[in-house]
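Colleague: Curious how this folds, go ahead:
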Amino acid sequence: MPARELQEQLNTLREQLEQNPPLTEAERADLHTVMTQIEAEIALETSIPDNNLADDVNLAVERFELEHPGIAGTLRNIVQTLGNIGI
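Modeller: Got it, this is the predicted structure:
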């Protein structure tokens, strides 16, 4: 089930953030915004997909890939899963 996979990836991202990587407050806020959007999509799995969500996650990947490759990798997995479920 794609929603379960998405939830697992979201949990991985939360665990990475709990390790307190050196992020600015703006970076943390951006990640929390994306995470909230993902959680809403999981909750509304059968509703109309939010195509902006994948764009937002892709932007987060670009923002974090140089300084925080682990977070960027998790975000890439989320983008892949969103694509698999048609978002």
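
Colleague: CA atoms for contacts and neighbours, from now on please.
Modeller: Noted.

Colleague: separation between residue 4 and residue 63?
Modeller: 26 Å (CA to CA, to the nearest Å).

Colleague: Please generate a structure for the following sequence too, so the two can be compared:
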Amino acid sequence: MPARELQDQLNALREQLEQNPPLSESERENLHELMQQIEDKIKLESITRDQDASLADGVNLAVERFELEHPAIAVTLRNIVQTLGNIGI
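Modeller: Below you'll find the model as predicted:
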């Protein structure tokens, strides 16, 4: 089930953040906002296409932002992007 896989990936990201990687407050806040948006999507399962595209774009931007300095976080975010794509977002 893609929603379960997505939730597992969010949990992995949450665990990585709990290890307190050296992130700025704005980076940490941005990730938490993205995670909340994804969790809301899982719960509601009824977002318009524009919102879906915005969510996927936001996660893709986060991948680019964290790719060099925080590769483990970027890998988890890439997995989330892949799962979003698999469920049609």
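
Colleague: before we move on, the earlier item: between residue 4 and residue 63 of the first structure, which one's more packed in?
Modeller: Just comparing residue 4 of the first structure and residue 63: by other CA atoms under 10 Å the higher neighbour count belongs to residue 63, 14 against 11.

Colleague: Alignment lookup: that one to the second structure.
Modeller: Using TM-score structural alignment, the partner of residue 63 of the first structure in the second structure is residue 65.

Colleague: which one's the longest helix in the second structure?
Modeller: Scanning the second structure for the longest helix, with DSSP state H as the assignment, gives helix 25-44.

Colleague: Tell me which helix or strand the closest residue to residue 16 of the second structure other than its chain neighbours sits in.
Modeller: Spatial nearest neighbour of residue 16 of the second structure, chain neighbours left out: residue 73 (7.0 Å); criterion: CA to CA, 6 or more residues apart in numbering. Assessed by DSSP states H and E, residue 73 of the second structure sits inside helix 71-86.

Colleague: Sort out which residues of that helix are buried, please.
Modeller: 73-74, 76-81, 83-84 (16 or more other CA atoms under 10 Å).

Colleague: Same list (those) but as a markdown table, adding distance to residue 15 of the second structure.
Modeller: What follows is those, written out as a markdown table (distance: CA to CA, whole Å):
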| residue | distance to residue 15 of the second structure |
| --- | --- |
| 73 | 10 |
| 74 | 14 |
| 76 | 11 |
| 77 | 13 |
| 78 | 16 |
| 79 | 15 |
| 80 | 15 |
| 81 | 18 |
| 83 | 18 |
| 84 | 20 |
